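[1] Next comes the sequence, and after it the predicted model I'd like to discuss.
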Amino acid sequence: MMPSARFADLEGASVLITGGGSGIGAALTEGFMRQGAKVAFIDIADKPSIALADRIEEELGRRPLYLRTDLRDIEALRASAAKAAEAHGDVTVLVNNAAWDERHAVEDVTVEFWDNNQAINLRPHFFTAQAVAPGMKRAGGGSIINFTSTSYLINHPDLPAYTAAKAGILGLTKGLAGKLGPDRIRVNAIAPGWVITERQKQLWVTEQALAAHVAKQCIRDVMRPDDMVGTVLFLASDASRMLTAQMLIVDGGFL
């Protein structure tokens, strides 16, 4: 269920979302479109991304711009950020959402696996921010929202390369906030708990595991991708004008 709140300053805003074609990212793409923003989203999977853009256009009469990009290719990432700005004006909201939470055992990790994991889960956050920062400065400010995860806070045992990247995102968030703050560019992080996307359902969700997890939340509802949208809209809007260098945990009170 999309949030009912309306943020007037987001209407017409130029928004760029990474990993915006499925899961949480798709909910964010739709959420910003429903605010009247001009949305470009980066993804590597054509089928769900095109289907999402088609559905939004049918429902809203406006279409988000899908930019097929492999985030591991930094030059391609920079080119896509430039295309978003060319289409919609300087990007003033960046949501670094893309991630790949592949499970892995410590003994199986190779140098190549490690580097590829970081190239998806950490490195693009910096280079996408680097790409849009000059436009945000020209616009007089902006908001960068980095998705991390509560996985590194709960000592998750099955994905150490991923949790290392997610912890690194918090350090990156704080460093960028300090550097870009004088230009009125805010940089914050969101740490979701267990959000039940289609990928989660297909790979890891069991009825027993989900029930046990939800039982430890203060709010005992299953979290869906739409539940991330309101927090991101708040951080993107001028309602959070003086909020920067922070991490907001959205986990139903699990922690």
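    Looks like it arrived, so ask away. Note that the coordinates shown come from a computational prediction; the quantities given were computed from them, not determined experimentally.

[2] going forward, measure contacts between C-alpha atoms and count neighbours the same way
    OK.

[3] Just say helix, strand or coil for R103.
    Of the three states, R103 takes coil under DSSP: H, G, I helix; E, B strand; the rest coil.

[4] May I see the buried residues of stretch 122-130?
    Neighbour-count burial for stretch 122-130 flags L122, R123, P124, H125, F127, T128, A129 (criterion: 16 or more other CA atoms under 10 Å).

[5] Centre of the chain to the biggest helix by length in the chain, how far?
    The longest helix of the chain (DSSP state H) is helix 160-180. The chain centre lies 13 Å from the centre of helix 160-180; the measure is CA atoms, centre = their mean, to the nearest Å.

[6] Show which residues not belonging to it make contact with it.
    100-102, 104, 106, 114, 117-118, 121-122, 125-126, 146-149, 151-152, 156, 185-189, 244-247 (CA atoms under 8 Å, 6 or more residues apart in numbering).

[7] same check, this time on stretch 199-216
    Defining contact as CA under 8 Å, 6+ apart, one finds that stretch 199-216 is touched by G23, I196, R220, D221, V222, F254.

[8] make it 6 Å
    Stretch 199-216 is contacted from outside by R220, F254, using CA atoms under 6 Å, 6 or more residues apart in numbering.

[9] chain center to that stretch: distance?
    How far stretch 199-216 lies from its chain's middle: 22 Å, per CA atoms, centre = their mean.

[10] Then stretch 81-93?
    Using CA atoms, centre = their mean, the offset of stretch 81-93 from its chain centre is 17 Å.

[11] Same question for stretch 140-159.
    Worked out by CA atoms, centre = their mean, stretch 140-159 lies 9 Å from the chain centre.

[12] Next, the buried residues of that stretch.
    Buried, per 16+ other CA under 10 Å, within stretch 140-159: 141-152, 159.

[13] Pick the one among the residues you listed closest to V95.
    For the buried residues of stretch 140-159, the residue nearest V95 by CA to CA is I145; the value is 4.8 Å.

[14] Take this one as well and set it beside the first:
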Amino acid sequence: MSNFDLTGQTALVTGSSRGIGKALATALAQAGAKVAVHGRTVETVEKTATEIAEATGAETFAITFDVTSESEVSEGVKKLTDHWGTPDILVNNAGMQKRAKFSEFPLEDWQQLLEVNLTSAFLVSRAVAPGMEERGSGKIINIGSVQSQLARPSITPYSATKGGIVMLTKGLCADLSPLGIQVNAIAPGYFATELTQALVNDEEFSAWVASRTPAGRWGKVEDLGGAVVFLASEASDFITGQTLYVDGGMTSVI
């Protein structure tokens, strides 16, 4: 089990002040890592960092920067590097969703989804990679979605960005794995979070999720903990360029 121990490791999880990101940060902290909690508002990020530290006993660091801004990403990563050094683990979790009929989907919403869901992972990875390369090791974990492989009406741009995450992961694998850096992705299925609560409360939609998912239920954010710890640990040192679907079997059946 020592292969899964993250004691002495540092991690940056973008978009980790709530929901799936918070669960990922908590799981890494439980495995022994020091975790940088990231978000958009100082108060929320500091509150989450304190909660994780109190729940796990791990050291945490609250940090805020705009993941779509090249300059803010550079400044934020430098701030973290000055504090802990280059993180051993980067989890690109920041993301958003917008829904609309495709023929009426606003261009500005398409561009915002691209920036938040895909460009951010490129920018933060690019900012962290040189330090990982210099050290000769690192773990980058991108968060995709079941929509990385499957599409539904009204979320075409979202699906495109999450499909892009899979190919970004493979591209980073080609560039960075020879340098000792493993790059993988986690693609969650339908998870019950604050952001999906309206869908969870929709009886018809929840019934569809249960019927479409072999496991027969919505995912719980805790279901992602094992996957992120595995991909962040020595146990996955010969795994790179892969996407792990944590979806209750949804992508395996028709």
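    Everything's here; your move. Since we're looking at a predicted model, the values are computed, not measured.

[15] TM-score, when you put one on top of the other?
    Overlay of the two chains. TM-score (TM-score structural alignment, normalised by the length of structure 2): 0.92; 251 aligned residues with a CA RMSD of 1.8 Å.

[16] and the contacts of helix 160-180 of structure 1, which of them are in strands?
    N146, F147, I185, R186, V187, N188, A189, M247 (DSSP state E).

[17] In contact with the fourth one, which residues?
    By CA under 6 Å, 6+ apart, the contact list for R186 of structure 1 reads S143, A177, T244.

[18] what about structure 2, which of those hold up?
    Here is what carries over to structure 2 from these, by both residues aligned by TM-score structural alignment, their matches' CA atoms under 6 Å: S143, T244.

[19] Tell me the residue in structure 1 aligned with T169 of structure 2.
    Superposed on structure 1 with TM-score structural alignment, T169 of structure 2 falls opposite T173.

[20] what does L195 of structure 2 align to in structure 1?
    Using TM-score structural alignment, L195 of structure 2 lines up with R199 in structure 1.

[21] typo on my end, it should be G241 of structure 2
    Alignment note (TM-score structural alignment): G241 of structure 2 maps to A245 of structure 1.

[22] That match touches N188, doesn't it?
    Yes: at 5.2 Å, A245 of structure 1 and N188 qualify as touching, with contact defined as CA atoms under 6 Å.

[23] between those two, who's got more neighbours?
    Comparing A245 of structure 1 with N188 by other CA atoms under 10 Å, the one with more neighbours is N188, at 26 against 19.

[24] Quick check: the more buried one vs A164 of structure 1, distance?
    N188 of structure 1 is 18 Å from A164 of structure 1, where distance means CA to CA, to the nearest Å.

[25] now swap in A8 of structure 1 and tell me
    A8 of structure 1 is 37 Å from A164 of structure 1, by CA to CA.

[26] now swap in T128 of structure 1 and tell me
    Distance from T128 of structure 1 to A164 of structure 1, counting by CA to CA: 19 Å.

[27] and what of L153 of structure 1?
    According to CA to CA, L153 of structure 1 and A164 of structure 1 sit 11 Å apart.

[28] In structure 1, which residue is most central in space?
    With distances taken as CA atoms, centre = their mean, N97 lies nearest the centre of structure 1, 1.9 Å away.

[29] Need the counterpart of it in structure 2.
    By TM-score structural alignment, N97 of structure 1 lines up with N93.

[30] Do I have it right that that match meets T14?
    Yes: in terms of CA under 6 Å, N93 of structure 2 counts as a neighbour of T14; the distance is 5.2 Å.

[31] roughly how far out does stretch 135-154 of structure 2 sit from the chain middle?
    Mean-position distance between stretch 135-154 of structure 2 and its chain equals 7 Å (CA atoms, centre = their mean).

[32] And stretch 64-73 of structure 1, by the same measure?
    Stretch 64-73 of structure 1 sits 14 Å away from the centroid of its parent chain (CA atoms, centre = their mean).

[33] Which residue range of structure 2 does that stretch align onto?
    Residues 60-69 of structure 2 are where stretch 64-73 of structure 1 lands, counting by TM-score structural alignment.

[34] Buried residues in that stretch, which are they?
    The neighbour-count check on stretch 60-69 of structure 2 (16+ other CA under 10 Å) flags T60, F61, A62, I63, T64, F65, D66, V67, T68, S69 as buried.

[35] doesn't H38 make contact with the fourth one?
    Yes: using CA under 6 Å, I63 of structure 2 is in contact with H38, at 5.0 Å.

[36] circling back: what's near enough to touch the match of N97 of structure 1?
    T14, G15, I143.

[37] Mind listing residues that contact the match of stretch 64-73 of structure 1?
    With CA under 6 Å, 6+ apart as the criterion, stretch 60-69 of structure 2 contacts 34-40, 45-46, 49, 72-73, 76, 115-116, 120.

[38] taking the residues you listed one by one, which sit in strands?
    Residues of these located in strands (DSSP E): K34, V35, A36, V37, H38, G39.

[39] Which of those ranks first by neighbour count?
    Neighbour counts for these (other CA under 10 Å) peak at H38, which has 32 neighbours.

[40] Give the equivalent position in structure 1 for that one.
    The alignment partner of H38 of structure 2 in structure 1, by TM-score structural alignment, is I42.

[41] What is the aligned counterpart of S211 of structure 2 in structure 1?
    S211 of structure 2 maps onto A215 in structure 1, with residues paired by TM-score structural alignment.

[42] Could you give the number of residues near that match?
    So A215 of structure 1, with other CA under 10 Å, has 14 neighbours.

[43] distance of it from N155 of structure 1?
    Distance of A215 of structure 1 to N155 of structure 1, given as CA to CA: 19 Å.

[44] again, but for R186 of structure 1
    R186 of structure 1 is 29 Å from N155 of structure 1, by CA to CA.

[45] Need the nearest residue in space to S151 of structure 1, chain neighbours excluded.
    For S151 of structure 1, ignoring the flanking residues on the chain, the nearest one in space by CA to CA, 6 or more residues apart in numbering is T163 at 6.2 Å.

[46] Residue in structure 2 paired with the one you found?
    Match for T163 of structure 1 (TM-score structural alignment): S159.

[47] what about the helices in structure 2?
    Listed in chain order, the helices of structure 2 (DSSP H) span 19-30, 42-56, 70-84, 107-113, 120-135, 156-176, 197-201, 203-212, 225-232.

[48] Among the ones you listed, show me which one is buried the most.
    Among these, ranked by average contacts under mean count of other CA atoms under 10 Å, first place goes to helix 19-30 (a mean of 25).
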